[in-house]
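1. sequence? don't have it. structure:
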C-alpha cells in the first residue's frame, strides 16, 4: 500500500507551522494516522545538521578550537556549497529513516519543508545553479517528491515582521536574498502547477485553512486514502 506525501513551503514567517498543525489535527479526525515531520531536523542525525545549518559552527564551539580556546571566526561560517550538501545529507537520512518507511506503511506524511526549500534558498537565495541543487536532492532522495505542495506566499518584508524568535543564519540574510528565495518558490510553482497549490499567506489563517482543507479532501479521495473516525462510524 502506498501512502500520501504532502509538503508545506514558503519563506520564513508565512504561517506554515500553523497550517501543518491544522492539517495534522484534521487528518487525525478523519482517522488517517498522519506523520508530521520537518526539514532540517526530522531525524536524530538531522537535528545535529539543523543546528549547524541554521546557526553555523558557533552552535558547536568545541569544534572550533584555536590556540587552546573556543574561538569562532567570521570566516568559519558555512560556504554555500557546504550548506547545500548538509541539507542534502539531512534529506537523505530523513527520506530513508522516516518518510519512505511511513509511505510504505500507507501513511499520510506531512513535511514542513522539503526539496523545494533547497531549490529556493540555495539555488535562489545563495545563487547556486538550480540543476546542481536539484541533482543533489534527487540523488539524496532517490527521486521521491510530494504528491502535493502547499506554497504559502507573501512578501518577505511582511512575513519576517511576524517573526518573534532569534533569527537564524538564513533569516538574517538581506532583502535581496529573501526576494530571490521567494521568486524561486514562485518559479517552481509555475513550472509544476499540478503539484503546487499557491496560497496568499496575507489572508487570515482560517481562510487559508479552508482552501487547504478543500484541496486535501479532493486529493485524498483521488488517492484512495481513507480513514475511519467516530463520526464516520455513527
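-> It's in. Quantities reported herein were computed from a predicted structural model and do not represent experimental measurements.

2. From here on, just use CA atoms for contacts and neighbour counts.
-> Will do.

3. all helices for this protein, in order.
-> If DSSP state H is used as the criterion, the helices of the chain fall at 16-29, 44-55, 80-94, 100-104, 115-118, 130-141, 156-160, 175-191, 205-223, 230-233.

4. Surely residue 153 touches residue 203?
-> No. Between residue 153 and residue 203 no contact is recorded; they are 10.1 Å apart, counting by Cα atoms under 8 Å.

5. who's more crowded, these two?
-> For the pair residue 153 and residue 203, the greater number of neighbours falls to residue 153 (22 against 11), based on other Cα atoms under 10 Å.

6. re the thing from before, tabulate the helices of the chain (JSON lines), appending distance to residue 199.
-> Compiled in JSON lines, the helices of the chain are given as follows (distance: least, Cα to Cα, whole Å):
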{"stretch": "helix 16-29", "distance to residue 199": "11"}
{"stretch": "helix 44-55", "distance to residue 199": "26"}
{"stretch": "helix 80-94", "distance to residue 199": "25"}
{"stretch": "helix 100-104", "distance to residue 199": "26"}
{"stretch": "helix 115-118", "distance to residue 199": "16"}
{"stretch": "helix 130-141", "distance to residue 199": "23"}
{"stretch": "helix 156-160", "distance to residue 199": "14"}
{"stretch": "helix 175-191", "distance to residue 199": "11"}
{"stretch": "helix 205-223", "distance to residue 199": "7"}
{"stretch": "helix 230-233", "distance to residue 199": "30"}
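
7. Tell me the buried residues in stretch 123-143?
-> In terms of neighbour count (16 or more other Cα atoms under 10 Å), stretch 123-143 has its buried residues at 123-126, 128, 130, 133-134, 136-138, 140-141.

8. Just the buried residues of stretch 89-101, please?
-> Burial within stretch 89-101, assessed by neighbour count using 16+ other Cα under 10 Å, is assigned to 89-95, 98-100.

9. A further structure is provided below for comparison with the first:
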C-alpha cells in the first residue's frame, strides 16, 4: 500500500471547542499509528506567527479588512509551502487548527469582503491544495462568545460585535452545504457527544481512505 498523507482541518467560531476537538483527533490518529504534523492559522511558522500577532493583537492603527485578508493569506502560504506541502509529500498526515475556510467565513462573511476578491487571492496563493476533510464545529455565536469571554481576555477579532459572528457563521454553513469534504459537528451538545460525533466521522474517513488505497 502506498503511504499517502492526508490534510485534516478543524474550523469553528470562538468558543466552539476547537482545542478540545483537536486533542481528541490527535489522540485518535496517534492510536492509528500515523505520522502527524499539527499546525495552526494564522501561524505555524516563525514568520507566520509574527503575522498572527499583527492580526490578533489590538493595534494603535486601524487594520483595514483588506489588509487583514492579505495578512491571513500571507501567513497561510508560508505555512502551506514550508510545512503542509512538505509533510503531505512525505506521506504524513496534517491536522490544522483553521485553514482557508476561516478567511472565506471571517473576512468574507464577518468583514463582508467580496467572494470574488477572496476567491481570486485563494486561487493565486493556494492553487489546487484543499483539505481532505474539514470538521466544522457549529455553535450559536452568542453561546460561543460567552465561552470565549469566560476564558479570559479577548483578542482583537474576539472583540467584534455579535452580528459579525452571525454573518461569519452563515457563510460557514453555506460553504458546508456546498462542499462534500466539510462535515458539520453540532458543538452545542455535551462534550462527550461532540467527541463521539468527531470520532464517528474520523472512523468513516479512515475506512474510506484506506478502501480507496487498497
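-> Thanks, I have the structure now. Quantities reported herein were computed from a predicted structural model and do not represent experimental measurements.

10. So after superposing, what's the score?
-> The TM-score (TM-score structural alignment, normalised by the length of structure 2) is 0.93; 207 aligned residues with a Cα RMSD of 1.3 Å.

11. coming back round to it: hey, which of the helices of structure 1 is tucked in deepest?
-> helix 115-118 (a mean of 24; mean count of other Cα atoms under 10 Å).

12. That one vs structure 2, mean deviation?
-> Compared with structure 2 after fitting, helix 115-118 of structure 1 has a mean deviation of 0.3 Å; criterion: mean Cα distance after the TM-score superposition for structure 1.

13. what's the matching range in structure 2 for that helix?
-> Aligned by TM-score structural alignment, helix 115-118 of structure 1 corresponds to residues 100-103 of structure 2.

14. outside of the matching stretch, which residues touch it?
-> With Cα atoms under 8 Å, 6 or more residues apart in numbering as the test, stretch 100-103 of structure 2 has contacts from 11, 69, 72, 76, 118, 122, 172.

15. Those into TSV, with extra columns for distance to residue 100 of structure 2?
-> Rendered in TSV, the data for those read as follows (distance: Cα to Cα, whole Å):
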residue	distance to residue 100 of structure 2
11	10
69	11
72	9
76	8
118	10
122	8
172	11
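
16. Tell me the one of these nearest residue 96 of structure 2?
-> Taking Cα to Cα as the measure, residue 96 of structure 2 sits nearest to residue 11 out of the contacts of stretch 100-103 of structure 2, at 8.7 Å.

17. how about CSV for the buried residues of stretch 89-101 of structure 1, with distance to residue 115 of structure 1 added?
-> Converted to CSV, the buried residues of stretch 89-101 of structure 1 look like this (distance: Cα to Cα, whole Å):
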residue, distance to residue 115 of structure 1
89, 12
90, 11
91, 8
92, 11
93, 13
94, 11
95, 11
98, 15
99, 13
100, 14
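
18. isn't residue 99 of structure 1 right next to residue 109, touching?
-> Yes. Here residue 99 of structure 1 lies in contact with residue 109, judged by Cα under 8 Å, at a distance of 6.8 Å.

19. Skipping its backbone neighbours, what lies nearest residue 112 of structure 1 in space?
-> When the adjacent residues along the chain are set aside, residue 112 of structure 1 lies closest to residue 38, with 4.4 Å between them (Cα to Cα, 6 or more residues apart in numbering).

20. counterpart of that neighbour in structure 2?
-> Under TM-score structural alignment, residue 38 of structure 1 pairs with residue 40 in structure 2.

21. again with residue 198 of structure 1
-> Under the alignment (TM-score structural alignment), residue 198 of structure 1 maps onto residue 184.

22. for that match, what are its contacts?
-> Per Cα under 8 Å, 6+ apart, neighbours of residue 184 of structure 2: 135-138, 176.

23. Looking for the alignment partner of residue 73 of structure 2 in structure 1.
-> In the superposition onto structure 1, residue 73 of structure 2 corresponds to residue 88 when matched by TM-score structural alignment.

24. Just to check, its match is in contact with residue 136?
-> Yes. With contact taken as Cα under 8 Å, residue 88 of structure 1 and residue 136 are classed as touching, separated by 6.6 Å.

25. Distance from the chain centre to the match of helix 115-118 of structure 1, please.
-> 7 Å (Cα atoms, centre = their mean, to the nearest Å).

26. gap between the residue lying closest to residue 92 of structure 2 once chain neighbours are set aside and residue 36 of structure 2?
-> Of all residues beyond its chain neighbours, the one nearest residue 92 of structure 2 is residue 5 (4.6 Å), with distances taken as Cα to Cα, 6+ apart. Separation of residue 5 of structure 2 from residue 36 of structure 2 (Cα to Cα, to the nearest Å): 9 Å.

27. which neighbours do these two share?
-> Once Cα under 8 Å, 6+ apart is applied, the residues that residue 5 of structure 2 and residue 36 both contact turn out to be 92-94.

28. Out of those residues, which is nearest to residue 212 of structure 2?
-> Comparing every one of these with residue 212 of structure 2 (Cα to Cα), the shortest separation belongs to residue 93, at 16.2 Å.

29. Quick check: the gap between that closest one and residue 193 of structure 2.
-> Summarising the geometry, the distance separating residue 93 of structure 2 from residue 193 of structure 2, computed by Cα to Cα, is 25 Å.
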